[in-house]
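In: sequence first, predicted model second:
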Amino acid sequence: MNRRQLLPLFGAALCAAACAATVVALPSAARAQGAGASGAQGAAAHPVRVGEINSYTGLPAFTIPYRQGWQLAVEEVNAGGGLLGGRRLEVVSRDDAGKPDDAVRVAQELLSSEKVDLLAGTYFSHIGLAVADFAARNKVPFVAAEPLTDAITWSKGNRYTFRLRPSTYMQAAMLVEEAAKLPAKRWATVAPNYEYGQSAVGWFRQLLKEKRPDVEFVAEQWPAQGKLEAGPTVQALAAANPEAIFNVTFGADLAKFVREGEGRGLFRNRKVVSLLTGEPEYLEPMKDEAPEGWIVTGYPVEQIDTPAHKAFRDAYQARFKDLPKLGSVVGYATMKAIAAAVEKAGSTDPEKLVEALAGLTIDSPFGRVVFRASDHQATMGAYVGTTAVKDGRGTLTGWRYADGAAYLPSDEAVKALRPAP
């Protein structure tokens, strides 16, 4: 066995300490069956290599479950015989340290030194945009797993970039459906001051005003991501006396905002509509301090009983002894989509992979997903529900699955949003 085959799956601590490459290349018993010796050696010598980039040290609550999700997908693909007649799927993973420059640097290293066939991953929107630009300049396919900015598929979209998760536009549209039903006319917003937060607030304001011309936005707060000063933020929002609040903070910022807001009575007799808050990554750490009655996008992992989701949840639990998080679904579906694209293309040629990804249909734990040819946005949806506390921890009630296909502009409308090829 060569060195690459002997590398273990690096733990989070090692990744945090060294930001080194993680290589996942699991041998397949099925690959060896029915193949001649020379054919098996050739397949083993030329795996399908994916260069994966993400903010593992910067946001482990999401990215560690995400990594476990794609690891599960890689294991399933290789146990099923690999790709293209026996080539194993291999992932070389790098940490971007939460910095666009670092992401571009490791993308170049993955391409030139590790000889990856395509790129995948990223979490933060500004990092996703940087890697998308790199992909376009170097003509290498990039499957953006998590970054939610609409620019990645619209204003700055390119031939080589595809995105899996529902965008800020899509999730804002899902939440606006519920927000428009509220009697509130005076709204305030709080969001991290970078591409994702700016995009989410912009679309929420526009879409809500289209449905409810009588609403007005009376205050906005723009804390730096990861550096929210909860006291002043809550005080400024309360001073504006809004009837409802649109929140886009997440992670540690969300927990601080919830705790300070509850303590100061900001949420008393006010509805809160909140992006991402219903995801287990962010809801569970707050335990019995989780907010109640917020309208959110999220993931009610224990309550979804569709056959596809149950099969994924059971396999994930068996492998990692834990329930999946939303990141787990994203990582799993990302690698399954890449495997499907390689099979459809019948090759790892970059241009053939791009052609295969455009219009690609996959079965995900959330159901069927299509990567639209018009803008390279996948139709994966999100769950919309209301937060509650049950048995000392946050959960979702009254939820529904919002199919992403219903919250996207038409192919014709996309022409005005996306640069000409």
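Out: Looks like it came in fine.
In: every contact and neighbour count from this point should use C-alpha atoms.
Out: Will do.
In: and the residue most central in space within the chain, how far from residue 15?
Out: Centroid check for the chain by CA atoms, centre = their mean gives residue 146 as the closest residue, at 2.5 Å. Distance, residue 146 to residue 15, by CA to CA, to the nearest Å: 19 Å.
In: about what we covered before: does the residue nearest to the centre of the chain touch residue 123 like I think?
Out: Yes - counting by CA atoms under 8 Å, residue 146 touches residue 123, with 4.9 Å between them.
In: that older thread, what residues are up against the residue nearest to the centre of the chain?
Out: Residue 146 sits next to 121, 122, 123, 124, 163, 164, 165, 330 when contact means CA atoms under 8 Å, 6 or more residues apart in numbering.
In: which members of those residues are positioned in strands?
Out: 121, 163 (DSSP state E).
In: another one to put next to it:
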Amino acid sequence: MSIASSLLRCLILLAAAGLAATGARAQGVIRIGELNSYKTQPAFLGPYRMGMELAVEQINAAGGVNGRKLELVIRDDNSNPGDAVRTAEELVTREKVDLLTGTFLSNIGLAVADFARHRKVFFLASEPLTDKIVWEQGNRYTFRLRASTYMQVAMLIPEAVKMNRKRWAIVYPNYEYGQSAVATFKSLLKQAQPDVEFVAEQATPLGRIDAGNVVQALADSKPDALFNVLFAADLAKFVRAGNQRRFFDDLSVVSLLSGEPEYLDPLGRETPQGWVVTGYPWYAIDTPEHTAFLQAYQQRYNDYPRLGTIIGYSTIVSLAEGVKAAGSTDTEAMIAAFRGLEVMTPFGPITYRPQDHQSTMGAYVGTLDVRDGKGVMTDVRYVDGASVLPSDEQVRQWRPASAQ
């Protein structure tokens, strides 16, 4: 057996060991209801879906979960909270799904989490980044996989402090994710560097940025550093306008998500060099679990993974491990199983914390550069999510007692 085959076998065994039934095969399938903003966020959610499908194929090929095969029931939420709740109701009532997962936009995630609370349905929020989903508006039925805005901002704060800049400008999409990220950045940076000043803010409508005017308004404040929270097409337009006006010259920048291939690849030669970002440098990770995952994904799709792929894959592996530990898809059994659940992902082992239902999945931090006409992350390092989560005392202050 080749080294690659051995690594692949290792990851599959870590993700699916013991999932095959030891006795007679259980009847039926485990139906996973997944809703997301596929129409409006295809760059992230296309690869996300492929990651989910790869995990389902691997787990089913290994015998399923407790002898039952996994089945995805996927719906679009139209990037609208009302539509998302109606879709979730349809999945539960008409499609008879056993579990709910998904959502991308933070406001959508919060709406579905509230639905799960009212309907007493288990919900694994895979991607939405808002801190409220596990803290201020957390509930006992909702768990979250991905590193939150608080966690990723906390990863960037030491880099911002090293820049030793005083006059900070901020640009962000004006909805829950952006607002949450900015509030955390201001709070944590002020704690670490009390003399910092926030000299300008631009809150832009999601997907409708007037990039030229935004750049000019920020430049007029004469900042020496910038915190960016824009992503997708808004980021590309902002970078282009900033490059054209030489706004980024001699400007220190820290930026959420900009190193993710979904958002970095479209920048190409326009990638702003020197930005410190969170992201996913798939080409620079050489751990056994990631190597095995990468080889499996490339063999299946003849493409490289994006960050969405990691999230989609890890979502399904998490649900499979949760059902295995619970012994069923019963809601209360799943809640008990997920509290403290340990899961092996392509980023390594993670744990779902019992105190707030947040996983310890981390993220990569690095510096943007251009190589062969493409944007890349350099000087990368993985930051374990457990190292940037708040204390148990803080969680008790933020999270409702009813969420336990």
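Out: Received it, and whenever you're ready, just let me know what you need. Computed from a predicted structure; not experimentally measured.
In: let me see the TM-score of these two.
Out: With the length set by TM-score structural alignment, normalised by the length of structure 2, the two chains reach a TM-score of 0.93; 385 aligned residues with a CA RMSD of 1.4 Å.
In: coming back round to it: please say which position in structure 2 the residue nearest to the centre of structure 1 maps to.
Out: Using TM-score structural alignment as the criterion, residue 146 of structure 1 maps onto residue 127 of structure 2.
In: on the three-state scheme, its match is what?
Out: coil (DSSP: H, G, I helix; E, B strand; the rest coil).
In: ok, it to residue 216 of structure 2 distance?
Out: Distance of residue 127 of structure 2 to residue 216 of structure 2, computed by CA to CA: 32 Å.
In: now the helices for the stretch 1-150 of structure 1?
Out: Here the stretch 1-150 of structure 1 has its helices, by DSSP state H, counting those that start in this stretch, at 3-6, 12-18, 29-32, 37-45, 60-79, 100-112, 125-138.
In: in the last one, what's buried?
Out: Meaning helix 125-138 of structure 1. For helix 125-138 of structure 1, the neighbour count (16 or more other CA atoms under 10 Å) marks 125, 126, 127, 128, 129, 130, 131, 132, 133, 134, 135, 136 as buried.
In: tell me which residues are up against it.
Out: Contacts of helix 125-138 of structure 1 (CA under 8 Å, 6+ apart): 98-101, 103-104, 107, 119, 121-122, 141-142, 144, 147-149, 151-152, 156-161, 194-196.
In: just the fifth one next, same as before
Out: Contacts with helix 60-79 of structure 1, where a contact means CA under 8 Å, 6+ apart, come from 12, 24-31, 54-56, 83, 88-90, 123, 251, 281-282, 316, 319-320, 324-336, 339.
In: mind doing that once more with 6 Å?
Out: Residues from elsewhere that reach helix 60-79 of structure 1, judged by CA atoms under 6 Å, 6 or more residues apart in numbering: 28, 56, 88, 281, 327, 328, 331, 332, 335.
In: now do the fourth one
Out: Contacts of helix 37-45 of structure 1 with the rest of the structure, by CA under 6 Å, 6+ apart, involve 86, 87.
In: that's a helix at residue 310 of structure 1, yeah?
Out: Yes - Residue 310 of structure 1 sits within a helix when classified using three-state DSSP.
In: that one corresponds to which position in structure 2?
Out: Matched across to structure 2, residue 310 of structure 1 falls on residue 291, judged by TM-score structural alignment.
In: ok, residue 295 of structure 1 next?
Out: That one, residue 295 of structure 1, aligns with residue 276 by TM-score structural alignment.
In: against residue 50 of structure 2, how distant is its match?
Out: Distance from residue 276 of structure 2 to residue 50 of structure 2, counting by CA to CA: 28 Å.
In: neighbour count: those two, which is higher?
Out: The residue with more neighbours, out of residue 276 of structure 2 and residue 50, is residue 276; 26 against 20, by other CA atoms under 10 Å.
In: thinking again about what came up before, save the buried residues of helix 125-138 of structure 1 as TSV, and put in distance to residue 41 of structure 1 too.
Out: What follows is these, written out as TSV (distance: CA to CA, whole Å):
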residue	distance to residue 41 of structure 1
125	40
126	41
127	38
128	36
129	38
130	37
131	33
132	34
133	36
134	33
135	31
136	33
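In: give the contact list for residue 292 of structure 2.
Out: Applying CA under 6 Å, 6+ apart, we find residue 292 of structure 2 in contact with 7, 8.
In: which stretches in structure 2 count as strands?
Out: For structure 2, the strands defined by DSSP E cover 29-36, 69-76, 99-102, 123-125, 142-144, 167-173, 197-204, 225-228, 252-259, 276-279, 342-345, 348-351, 363-371, 374-383.
In: export these to a markdown table and tack on distance to residue 325 of structure 2?
Out: Output for these, formatted as a markdown table (distance: least, CA to CA, whole Å):
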| stretch | distance to residue 325 of structure 2 |
| --- | --- |
| strand 29-36 | 14 |
| strand 69-76 | 15 |
| strand 99-102 | 15 |
| strand 123-125 | 15 |
| strand 142-144 | 16 |
| strand 167-173 | 39 |
| strand 197-204 | 44 |
| strand 225-228 | 40 |
| strand 252-259 | 33 |
| strand 276-279 | 31 |
| strand 342-345 | 10 |
| strand 348-351 | 14 |
| strand 363-371 | 26 |
| strand 374-383 | 27 |
